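[1] below: sequence and its predicted model.
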Amino acid sequence: MNRIAEFNLPHLYEIFSDLDEIGQLDVTDALCQVVLRDPEINAVLPSIYASYTHFFSLHETQLAREILACKEPWKMLESFPLYARYKNLIKNHIQNSSQIKVLAFVGCGPLPVTLLLFSKLYGIRCIGVDRDPEAVVLAKSCVKHFGLEKEINILEGDETALSKIEWDSVLIAGLAEPKERIFRNIHLMIKNRKSGPEKSISVCYRNYSGMRQLLYLSVQPEQIKGFRKIKEIYPAGKVNNTLVFLECE
């Protein structure tokens, strides 16, 4: 993974595009399970997952810094190869959610594209949280550079930073960890709300399904105890994340 850091952003994207294409193959569930259970493939999955996480951390950090040096940040963001994926993913989220007033995003990263688009395209107030101090500094700078500092608030910390803040929808990033603790704390926060019915709180997480499980480990049933799935929106085209909507049991 140290070698990954030696490449610039275009090279990083090129390296991982091949694996990305494999993840987006349209195969049956049976064939997918055969591939994932193959001993040789299974042995290298932890390394793939770690590299995938490292790749996204590096490329978001690099892109954030490049955008901060650019006088036209929106134009530069829209030219980013993965921009259309974020836009389609967020469009699917909006179309399958009840009205969102304040969105909380766990694991926003150094370049909170998700929050920028929720705010810019749909006028939704947003709160982002991240445990990485460097990511938080960059995210705050990016939000200000895009002129959205009044609409988007970035906090340093884990999901518990949301416990004293008002929000009516929470989104858990695909790479946010550890999943079991995050869902447990989100569940406790919702249960402890003193006003409004629990079902009025929207909970969604981004997951990896099908062959995309070669990119990153999918969320397991035991990690979402206290919730039940109410809807799954599978990705279409070049989008990697499945959107899974939950409600408290």
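    Structure's in. What do you need? Residues are numbered from 1 along each chain as shown.

[2] CA only for contacts and neighbour counts going forward, please
    OK.

[3] do a quick rundown of the strands in this structure.
    Under the criterion DSSP state E, the chain contains strands at 102-106, 125-130, 152-156, 169-172, 202-207, 227-233, 242-248.

[4] by contact count, what packs against the second one?
    For strand 125-130, the packing partners by 3 or more CA pairs under 8 Å, 6 or more residues apart in numbering; DSSP states H and E come out as strand 102-106, helix 113-122, strand 152-156.

[5] which residues touch H54?
    Contacts for H54 (CA atoms under 8 Å, 6 or more residues apart in numbering) come out as M1.

[6] ok, now which ones touch F16?
    Per CA under 8 Å, 6+ apart, neighbours of F16: none.

[7] at 10 Å instead, please
    Contacts of F16 were listed using CA atoms under 10 Å, 6 or more residues apart in numbering, and they are 51-52, 55-56, 215.

[8] what do you get for E134?
    61, 109-110, 156.

[9] would you mind giving those as CSV with neighbour count and distance to R228 added?
    Putting the contacts of E134 into CSV (neighbours: other CA atoms under 10 Å; distance: CA to CA, whole Å) gives the following:
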residue, neighbour count, distance to R228
T61, 20, 35
G109, 30, 27
P110, 27, 31
E156, 17, 29
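
[10] picking up where we left off before, which of the helices and strands packed on strand 125-130 sits most buried?
    strand 102-106 (a mean of 24; mean count of other CA atoms under 10 Å).

[11] now that strand and helix 113-122, what's the angle there?
    Using axes from the mean of the first three to the mean of the last three CA atoms, to 10 degrees, the direction of strand 102-106 lies 160 degrees away from that of helix 113-122.

[12] hold the first one in mind and look at this next one:
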Amino acid sequence: MASHQNPNSESQIPAELLTARIMQIHSSISKLESLKPSKQVNSLFTQLVKLCTLNSSIDVKVLSPELQKMRQSLILLCGRAEGLLELEFASFITKLPQPLNNLNLFPYYGNYVKLANLECTILSQNGVVQPKKVAFVGSGPMPLTSLIMASHHMKSTHFDNFDIDEAANHVARKIVSSDAEFEKRMKFHTCDIMELEEKLGEYDCIFLAALVGMSKEEKVMILGHIRKYMKDGGVLLVRSANGARAFLYPVVEENELMEFEVLSIFHPTNDVINSVVLVRKPIF
């Protein structure tokens, strides 16, 4: 799947203007008393996401140290806000009669559907079709990817979702417990990925959420750990970010994947935020 870059660079937003606007929003977000969903919080993050998905040629690697610091801070703020939005929403739908039929009420649901379609296409192009067991690392209170994959794409696959936060898993379990068939195929485990060893060898495919490993060092360490214990020939789907989207999520560079065989790197140009990087553990 080739990424279609817009040849008309006139429609690109200049990097200086983009960073100036992002700095303004960062400044407003930093002053908020709480990152819990509210009119003001939602409005600021909506503006931020819109800005970061505009057509631009920005390269975050060449930003000044001051802007790098701001970007790191923004990624952490986005991560916290996303977690709070998911938790509030997940808690809300567990009170509805059929939580699984109301996932589409989540504000970014459409985005997840597009991302899941994209990831499934990339997986099947690389020979991963209906895997028996899948792990999702960093599933959170609202495990949308697993839920969309399990209901639309991988209808017989068993999903193990891992998150470090028991409160998140507790809510996620409640969503799934409303459907006995689904509950059999979807489990939630509270643990730190760095403590998982032999179990990682059980999966045909492992998903690594964008917000697992917020700093470069941490991400590299996690990738190395997963590679060590995953099965030979197994695939790892890593979510990354590219261009201005890197103000929202950490970036995984190709040189951090030297120990893997890189199968595919896709950078979306629509409203999907995450880049998709698919790698395989070589069979020696």
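    It's in. For clarity, every value in this text was computed on a predicted model and none was experimentally measured.

[13] still on that earlier bit, what about burial for the contacts of F16 of structure 1, which qualify?
    In the contacts of F16 of structure 1, burial by neighbour count holds for 51-52, 55-56, 215, counting by 16 or more other CA atoms under 10 Å.

[14] shouldn't N274 of structure 2 be in contact with S240?
    Yes - the criterion here is CA atoms under 10 Å, and N274 of structure 2 meets it with S240 at 5.6 Å.

[15] joint contacts of these two?
    Contact criterion CA under 10 Å, 6+ apart; residues shared by N274 of structure 2 and S240: 209-210, 246, 249-251, 266-267.

[16] what's in contact with the strand or helix carrying S124 of structure 2?
    Assigning secondary structure by DSSP states H and E places S124 of structure 2 in helix 109-125. With CA under 10 Å, 6+ apart as the test, helix 109-125 of structure 2 has contacts from 1, 103-104, 106, 126-131, 144-149, 152-154, 205, 207, 235-237, 239, 263-266, 268, 270-278.

[17] ok, now with 8 Å
    Taking CA under 8 Å, 6+ apart as the rule, helix 109-125 of structure 2 contacts 1, 103-104, 129, 144-145, 148-149, 153, 264, 271-272, 274, 276, 278.

[18] which position in structure 2 aligns with E66 of structure 1?
    Superposed on structure 2 with TM-score structural alignment, E66 of structure 1 falls opposite F92.

[19] from S264 of structure 2, how far out is its match?
    Distance of F92 of structure 2 to S264 of structure 2, given as CA to CA, to the nearest Å: 37 Å.

[20] how many other residues sit next to the counterpart of Y108 of structure 2 in structure 1?
    Alignment note (TM-score structural alignment): Y108 of structure 2 maps to L82 of structure 1. Applying other CA atoms under 10 Å, we find 13 residues neighbouring L82 of structure 1.

[21] go on, the one 10 residues further on?
    Close neighbours of N92 of structure 1, defined as other CA under 10 Å, add up to 16.

[22] what's the distance between the aligned residue in structure 2 for it and F207 of structure 2?
    Counting by TM-score structural alignment, N92 of structure 1 corresponds to L118 in structure 2. Going from L118 of structure 2 to F207 of structure 2 by CA to CA gives 13 Å.

[23] ok, now K132 of structure 2?
    Counting by CA to CA, the gap from K132 of structure 2 to F207 of structure 2 is 14 Å.

[24] can you check R173 of structure 2 too?
    19 Å.

[25] same check on F266 of structure 2?
    Separation of F266 of structure 2 from F207 of structure 2 (CA to CA) stands at 15 Å.

[26] one more: T269 of structure 2?
    T269 of structure 2 sits 21 Å away from F207 of structure 2, taking CA to CA as the criterion.

[27] ok, these two, which is more surrounded?
    F207 (21 against 17).

[28] returning to what we had before: look up how far L103 of structure 2 lies from the match of E66 of structure 1.
    Using CA to CA, F92 of structure 2 is found at 11 Å from L103 of structure 2.

[29] the more surrounded of those two?
    Taking other CA under 10 Å, F92 of structure 2 and L103 do not tie; L103 has more neighbours (19 against 12).

[30] now the closest residue to the more buried one other than its chain neighbours: how far from S30 of structure 2?
    Closest residue in space to L103 of structure 2, ignoring its immediate chain neighbours: Y109 at 7.1 Å, by CA to CA, 6 or more residues apart in numbering. Going from Y109 of structure 2 to S30 of structure 2 by CA to CA gives 26 Å.

[31] circling back: need the helices and strands packed on strand 125-130 of structure 1 in TSV (columns: distance to A5 of structure 1).
    Output for those, formatted as TSV (distance: least, CA to CA, whole Å):
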stretch	distance to A5 of structure 1
strand 102-106	25
helix 113-122	22
strand 152-156	24
